[in-house]
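Asks: Pasting the sequence and the predicted coordinates here, then a few questions.
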Amino acid sequence: MPKSRAKSHPVGFAPAMILVEPQLGENIGFAARAMANFGLTELRLIAPRDGWPSDRARAAAAGADAIIDAATVYPSLDEAVADLNFLLATTARPRGMVKPVLTLEGAARELAARGGKGERIGIMFGPERSGLDNDAISLADAIVTAPVNPAFASLSLPQTVLLVAYEWLRAQTPEPTLGRATTYDGPAAEGLDLTGTRIATRAELFGLFEHLEAELDRSGFLYPAEKRPTLIRAIRNMFHRMGATEQDVRTWRGIVASLSGSNLRKRKGEGS
C-alpha cells in the first residue's frame, strides 16, 4: 500500500478530512466528490480495507480526481493526526466521554476560527459499519454530531462528509453563490433574477389595467355594474401580488391585444 505524509495544510488552513479504515472504495470516492463540491481538498486515509489506489474510488469521485490523486495514506490514526493542533470526531453518540459536543454549524465555526489563526485542523470519520471506536474518539478535542432522527441516527460515510463540508463552506462565505456557474450565466443567487428586465412601474401597470379593463367592459366580463369595482380590485390585486416586471406588462398587453383582435374578427364574421 502506498504511504505518504502531508507535512502542511493547504493554503487557507482548511480541515483535513480523515477517513479511518474506510471499507469501500466507492465511499471514498463519494466522500472526495462531496469535498470538491464544498471546497475541501485534503483527504487522509487510514488503512483502507480494499487497498489504495482504488479504481472504484476514482470512478465514484466523478471528476474529483485531484483529491483522489493527492490523498495521503497512513497505517495508523496516531500518524495521521500527529501534525494537527485541533481534531474533531464525528459520531452519533457521546460514548460517555467528557468532551464538548458541537453541532455541524458550531464545528464549522470553531474550525474556521482556529484555521484562521494558523492552527492545523482535522475531522475524523469512522468505518462504514461501526463508526469511530472509543480509542479514536479519545484523541479528539470535541465531538461533532448532526441533528437527525433519534430513532434512526446512522448516516453513511459520504453523507457525513457532505454535511460537514457543506457547513464548512457556509462558515467561510456567509452568502455563498448557488449552483453551477457557466459561461452564459453566472452562479445563481437567492431571490428574483431581474437581469434584462426590471420591476414594472405603477404607470406601466396602470396602462395595463386601463387596456385590460376596457376590453373586459367590451366583452361583458365586468357586468353587472354594481360588481365592477369589486372585480377590478381583485384583478389589480392579482397583478400587484405577482410583482410584475416591465416584460410581464408588455406580454400581458400583447395577450389582451391579441384576444381583443380575435374577438373583433369574430364579431365581424358573425355580422357578414
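Replies: Done, it's in. Bear in mind that the values here come from a model prediction, so they are computed numbers and not experimental data.
Asks: rest of the way, CA atoms for contacts and neighbours
Replies: Fine.
Asks: Roughly how far does A203 sit from E246?
Replies: 10 Å (CA to CA, to the nearest Å).
Asks: now swap in L231 and tell me
Replies: Using CA to CA, one gets 23 Å for the distance from L231 to E246.
Asks: Which of A203 and E246 has more residues huddled nearby?
Replies: More crowded of A203 and E246, by other CA atoms under 10 Å: E246, with 16 against 9.
Asks: List the buried residues in stretch 141-148.
Replies: The neighbour-count check on stretch 141-148 (16 or more other CA atoms under 10 Å) flags A142, I143, V144, T145, A146 as buried.
Asks: same thing with stretch 212-224?
Replies: By neighbour count on 16+ other CA under 10 Å, the buried set for stretch 212-224 is L212, E213, E215, L216, L222.
Asks: contacting residues around the spatially closest residue to W168 that is not a sequence neighbour?
Replies: Leaving aside its sequence neighbours, W168 sits nearest to A108 (CA to CA, 6 or more residues apart in numbering; 4.8 Å). Residues near A108 by CA atoms under 8 Å, 6 or more residues apart in numbering: V164, E167, W168, A171.
Asks: then this one, side by side with the first:
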Amino acid sequence: MSEEKKTAGPVIVLVEPQLGENIGMVARAMANFGLDELRLVNPRDGWPNEKAVAAASRADHVIAATKVFPDLPSALADLTHVLATTARQRDNFKPVLAPVEAAGILRARERAGQRTGIMFGRERFGLYNEEVGLADAIVTFPVNPDYASLNIAQAVLLMAYEWMKSGLAKETDTAFSSPEMIPAEKHQLQGLLDHLESALDTRGYFRPAPKKPKMVDNLRAVLTRPSFTEAEIKVLRGIVASLDYFSPKEPRGQGYPERKAEADRAAGTGRGQESDENA
C-alpha cells in the first residue's frame, strides 16, 4: 500500500434500495475495500433493517454509521464530485468513464481534500435520467451487452475494488507475498540427479543396459527443466532417499539400513549429521 494519508474514501449512495439483504451485502463489499460511509435514499423497507445486519457479515461499523435521506439532492448536498453508475447509455452530455479511470479521478480529488461519492440505482431499473443529471460523470462497466445487469452489491464491489487499487503504490501489490525462493545451485541439482540414477540403477530400472545413457539423458532433461529451488531439491532428495534406502521391512524410523550408512560414509556424513538425502 502507498504511504499516503488515509482518507474516508467516496461515499456510497444507494437510491431507493429495496431489499435489506442487498444493503447488507453492499456494506460488506464496502468493508472489504476500506469504505465506510453508506447513505440510503428512501429505502423501501425502512431503516434500520435486521436483514441488512445479517447480510453484512460483521461489517457492523458500516451498518451502524449508515444515514438515511428523504431525497437524492439532500444525500449529495455536502459532496463536491459525484459519479453515477449505469449499465445503459444516457442521452446527456456527461463524461463516461471506465471504473479504473473513475477511481483515479476520485482518488485525486480525495487527496485534494474534496468529498466525493458514487451513486447506485434501484435493483430493478437503476437511476432515472434526472438523477443521473445530478452527477458530474457516469461510470459504466465493461460487461456482456447481452446480460449487462449487475446486482447492486456486485456493482459496489467492483467500484470499491478499483478505489482500493487506485491507492496502491503498484497495481500488482498484494496483501501478502510468496515466501522467498532461493534457486538451487547446480551442485545441489547434480547431487539429486546422481542419487536418483544410483537408486534406479540399484532397482534395475535401466534396461536394457545399452539404453541406459539415453535413459539417463532423458531423466536429466526432465529434472533440469523446472529450475528447482533449494527447498524443492531437499524435498526430492528426501523422497528418493525413502525409496532408495527404506522398504516395508525396514521403514523409515525403524533402524538405519546398511545401504544408507554406506551412502553417508561415502558422502562424509555420519548418522547424526544432516545430509541432503535426509532433508
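Replies: Sure, I can see it. What you see is a predicted model, and the numbers here were worked out from it, not measured in a lab.
Asks: if we can go back for a sec, which of the buried residues of stretch 212-224 of the first structure fall within helices?
Replies: Among these, the ones falling in helices (DSSP state H) are L212, E213, E215, L216.
Asks: Now check the first structure for the residue matching V96 of the second structure.
Replies: Taking TM-score structural alignment, V96 of the second structure has V101 as its aligned residue in the first structure.
Asks: do the same with N49 of the second structure
Replies: Looks like N49 of the second structure aligns to S54 there (TM-score structural alignment).
Asks: Y245 of the second structure too?
Replies: Using TM-score structural alignment, Y245 of the second structure pairs with G261 in the first structure.
Asks: Same question for M25 of the second structure.
Replies: Looks like M25 of the second structure aligns to F30 there (TM-score structural alignment).
Asks: Does that match touch A60 like I think?
Replies: Yes - contact criterion CA atoms under 8 Å: F30 of the first structure and A60 qualify, at 5.5 Å.
Asks: Look at the two and report which has more neighbours.
Replies: The neighbour comparison of F30 of the first structure against A60 (other CA under 10 Å) goes to F30, with 24 against 19.
Asks: Enumerate every residue touching the more buried one.
Replies: Counting by CA under 8 Å, 6+ apart, F30 of the first structure has contacts A57, A60, A61, P158.
Asks: what residue of the first structure matches up with T224 of the second structure?
Replies: So T224 of the second structure corresponds to H240, using TM-score structural alignment.
Asks: Same question for A77 of the second structure.
Replies: Aligned partner of A77 of the second structure by TM-score structural alignment: A82.
Asks: ditto for N129 of the second structure
Replies: By TM-score structural alignment, N129 of the second structure lines up with N134.
Asks: picking up where we left off before, which SSE is the match of M25 of the second structure in?
Replies: Using DSSP states H and E, F30 of the first structure falls within helix 25-37.
Asks: Okay, now stretch 50-64 of the second structure: how far is its last residue from its first?
Replies: 12 Å.
Asks: got it, and stretch 51-70 of the first structure?
Replies: Note: stretch 51-70 of the first structure ends 15 Å apart using CA to CA.
Asks: sorry, back to before: which ones are touching the match of V96 of the second structure?
Replies: Counted by CA under 8 Å, 6+ apart, V101 of the first structure has contacts P94, A142, I143, V144, T145.
Asks: For the match of M25 of the second structure, give its distance to L88 of the first structure.
Replies: Separation of F30 of the first structure from L88 of the first structure (CA to CA) stands at 21 Å.
Asks: and whichever helix or strand G191 of the second structure is part of, which stretch of the first structure?
Replies: Assigned by DSSP H and E, G191 of the second structure belongs to helix 186-202. Taken onto the first structure by TM-score structural alignment, helix 186-202 of the second structure occupies residues 202-218 there.
Asks: Mind reading off the mean deviation between that stretch and the second structure?
Replies: Superposed on the second structure, stretch 202-218 of the first structure shows a mean distance of 1.3 Å to its aligned residues (mean CA distance after the TM-score superposition for the first structure).
Asks: chain center to that stretch, what's the gap?
Replies: Between the centre of stretch 202-218 of the first structure and the centre of its host chain there is 42 Å, according to CA atoms, centre = their mean, to the nearest Å.
Asks: ok, now stretch 207-221 of the first structure?
Replies: Averaging C-alpha positions (CA atoms, centre = their mean) puts stretch 207-221 of the first structure 45 Å from its chain's average.
Asks: And the lengthiest helix in the first structure, what does it pack against?
Replies: Ranked by residue count and defined by DSSP H, the top helix of the first structure is helix 246-271. Applying 3 or more CA pairs under 8 Å, 6 or more residues apart in numbering; DSSP states H and E, we find helix 246-271 of the first structure packed against helix 202-219.
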